[in-house]
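Trainee: The sequence and its predicted three-dimensional model are supplied below.
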Amino acid sequence: MKDNVFVFDSPYTLLLYCVLYPDNIFNTIYVHSNNNALNRLDFDSKRHIVINKGRGKLEKILLYVFFKLRTIFNKELRYIVRHPKEFNFYGQDHLFFSAPFVHDFVLIEDGLANYKIPKYSKLYTFFLGAKTFGRSGKVKQILLSGMMKIKEPEILNKVQYFDLLVKWNSLTPEQKNNVNNFFRFTNTDEIEADVVILTQPLSEYGFITESEKIDIYQKLISEYDGHNVVIRRHPREMTCYPDYFPNVKVNDSKVPIELILLNSPSIRRGVTLFSSGIFNLPCQYKDFKGTSYHPLLLQKFGEINP
């Protein structure tokens, strides 16, 4: 039986892999970046290889060269790269370390980028080419949740859609437990509410003041009066929402919101101003307000619609 190799940089894509392939969680070699969001995952009893990624342009180039050298001198990486027929490959194909693993590759959704025609910088094209997001002939299948419909002929015949909630509900209790343990999900992470609001770091990035942001969210929350509402605060936000909305619960869990919602069946509606993260949510209703929701948002960001 072949081992799987899963190449990723995103907790969301990892969650999809675990739900779509629950029986392969423990026979997979996880090749991933040193993304801080992945630090708290439970890799005990799992094989994984960490690839360092840089911030600035020069650092990224140097670490790309270092990675290429690792595929030569690192015993495990060298074996995988030189014996691709002994493995099944899954994950994201657009990362700087993806290329050596793209063989009969099954691409798994990363987000809205999978639904758009990619734009490449000259530097990206020079090092990595311009055949990512499933456009390479070495990608045999593209698994998407259906945030949007794919119309591009180049990849259309590779696309297969899935329903994350349906897949989750088909798992056995043991399989669900394996996924939850991987992400260190506990009962304290579960949300008891029927509406979740995804906030955004609008004041932290200097687009508007905190008081302006609070006024906008006050208006938003009031629209769901009579509902049990919880705020899912963005990881980069500093705003202490309980100071402003003492009767609204705030969820600051480090567990991906998609997994929390899978374990919180009472939540049926996700709400956001204009965060693309709402399209990932496994809930029945999704309210994307857009920047036209408030004149200040329209002034600062232009028109953003669902």
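Mentor: Received, thanks. Residues are numbered from 1 along each chain as shown.

Trainee: CA only for contacts and neighbour counts going forward, please
Mentor: Will do.

Trainee: Where does I72 sit: helix, strand or coil?
Mentor: helix (DSSP: H, G, I helix; E, B strand; the rest coil).

Trainee: list the contacts for it?
Mentor: I72 makes contact with R78, according to Cα atoms under 8 Å, 6 or more residues apart in numbering.

Trainee: how close does it get to T199?
Mentor: According to Cα to Cα, to the nearest Å, I72 and T199 sit 44 Å apart.

Trainee: what do you get for T188?
Mentor: Distance, T188 to T199, by Cα to Cα: 21 Å.

Trainee: the more surrounded of the two?
Mentor: Per other Cα atoms under 10 Å, whichever of T188 and T199 has more neighbours is T199, with 19 against 7.

Trainee: For that one, which residues are in contact?
Mentor: Here T199 is in contact with I231, R232, R233, H234, T272, L273, S275 (Cα under 8 Å, 6+ apart).

Trainee: Confirm that the first one lies within a helix, as I assumed.
Mentor: Which is I231. No. Under three-state DSSP, I231 sits outside any helix and is assigned strand.

Trainee: That one reaches D194, doesn't it?
Mentor: No. Between I231 and D194 there is no contact under Cα atoms under 8 Å: 11.3 Å.

Trainee: dropping in the other structure now:
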Amino acid sequence: MYKYLCYSETLYAFLQYLLINKMDIENTLFIFSESMDKLIGENFKCNKIILKKKKGTFFQKKKIEYQNYKKLNSILSNSKEIKVYLQDHLPEAEYFLEKFNCYLLEDGTDSYNLKKINRNQKEYRRKKYKIRLLRKLLGGALRRYPKYGFSNKVIGIYMNGFFEIPNELKKKVIKLDIKKLFNSLTNEEKEKLFNIFSLKLDILNKIENKILLLTQPLSEDGVMIENEKIGLYKDVQKKFKGNFVIKSHPREQTDYQKYFPDVYILPQNFPAELFLFIDAKLSEVVTIFSTAALNLKRNYKVSFLGTKDYPKLLERFGVIEDK
């Protein structure tokens, strides 16, 4: 029987879990989507359940949903003493919230985005009394649960405190310090962590004295079209004097080498926060509003541009700025 369960869809949340539980992979059941499993790759050997993405017609989606719940129930139907860490906005998060008390992993700016949180709260209040008998028959959760830590089934929330924390959540917050957690690992555990993300230290020579640009999935999330995103980052590049390297977000599909042929493009399959743990001599870190940059402030000069000067970002996300 497993002691822990981790349901994550971002490399940053996955990294948090590995650090919080000191690399206790053997006693953990990992829940990944197909895309997340592909991103992590074959270097990570673990106990895992891969959930299929729901697509197609209504009935095809329900069939996939049933298959996902069947996988989960085959292992977890009688589990009671298991500590669950998750991101509670993910497709099957309610399954775990209905069965267990859970710990929430930080999810970048979304964990602090009051505009998005308030929108979700309104949606929850509108639908919370709708009983979903079909989902229950398929093996899922009967009830609805609010997201971003507001459910009473979320008993602890890991947060850095980069931005203002909603008052209703403050009593649940567990201070997250990934550098401190990393330093508490043994040398063997640290090496194991780097191997999971296939981080090769030979990249240090390629990024020395360069400006690290952290991009975000703005076109993939429908905030703007691809050409607008490229134009935005070209404008950012012009504002800073120096040679750039680009670390794209894992969900991005953009071929940055096509648009920035003279720039070294870092691999996607590791979280930018790993730069905290290696002796990377970056001259500066630049981003619009990636929280990875705020983690890196401990080691590097960071230019966090925020959303104020970008109308489409301001409309979608509200004001996000470094405090």
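Mentor: Perfect, thanks for sending it. Keep in mind it's a predicted model, so treat the numbers as computed, not measured.

Trainee: TM-score for the pair, please.
Mentor: In this superposition the chains share a TM-score of 0.76, using TM-score structural alignment, normalised by the length of the first structure; 290 aligned residues with a Cα RMSD of 3.6 Å.

Trainee: just to revisit the earlier point, neighbour-wise, which of I231 and D194 of the first structure wins?
Mentor: I231 (22 against 17).

Trainee: ok, so what distance separates the counterpart of that one in the second structure from L266 of the second structure?
Mentor: With TM-score structural alignment defining the correspondence, I231 of the first structure maps onto I246 in the second structure. According to Cα to Cα, I246 of the second structure and L266 of the second structure sit 6 Å apart.

Trainee: I want to check the contacts of T199 of the first structure in the second structure. Which are still in contact there?
Mentor: Retained in the second structure (both residues aligned by TM-score structural alignment, their matches' Cα atoms under 8 Å) from those: I231, R232, R233, H234, T272.

Trainee: Report the contact partners of E154 of the first structure.
Mentor: So E154 of the first structure contacts R135 (Cα under 8 Å, 6+ apart).

Trainee: again, 10 Å this time
Mentor: For E154 of the first structure, the contacting residues are G134, R135, S136, G137, by Cα atoms under 10 Å, 6 or more residues apart in numbering.

Trainee: Then K131 of the first structure?
Mentor: Contacts of K131 of the first structure by Cα under 10 Å, 6+ apart are D93, H94, P118, Y120, T125, G137, K138, V139.

Trainee: Most neighbours among the residues you listed, please name it.
Mentor: Result: D93 is most packed of the contacts of K131 of the first structure (other Cα under 10 Å), 26 neighbours.

Trainee: Please identify the helix or strand for the equivalent of it over in the second structure.
Mentor: Counting by TM-score structural alignment, D93 of the first structure corresponds to D88 in the second structure. Per DSSP states H and E, D88 of the second structure falls between elements, in no helix or strand.

Trainee: list the contacts for D88 of the second structure?
Mentor: Listed by Cα under 10 Å, 6+ apart, the contact partners of D88 of the second structure are 7-8, 94, 96-97, 102-105, 107, 145-151, 154.

Trainee: how about a cut-off of 6 Å?
Mentor: Shown in contact with D88 of the second structure (Cα atoms under 6 Å, 6 or more residues apart in numbering): K147.

Trainee: I197 of the first structure touches V271, doesn't it?
Mentor: Yes. Between I197 of the first structure and V271 there is a contact under Cα atoms under 6 Å: 4.7 Å.

Trainee: now the contacts of E154 of the first structure: which count as buried?
Mentor: G134, R135, S136 (16 or more other Cα atoms under 10 Å).

Trainee: Quick one: map the first one onto the second structure.
Mentor: Under the alignment (TM-score structural alignment), G134 of the first structure maps onto G149 of the second structure.

Trainee: Shouldn't its match be within a strand?
Mentor: No. G149 of the second structure is assigned coil when assessed by three-state DSSP, not a strand.

Trainee: Setting aside sequence neighbours, what's the nearest residue to E321 of the second structure?
Mentor: G306 (4.6 Å; Cα to Cα, 6 or more residues apart in numbering).
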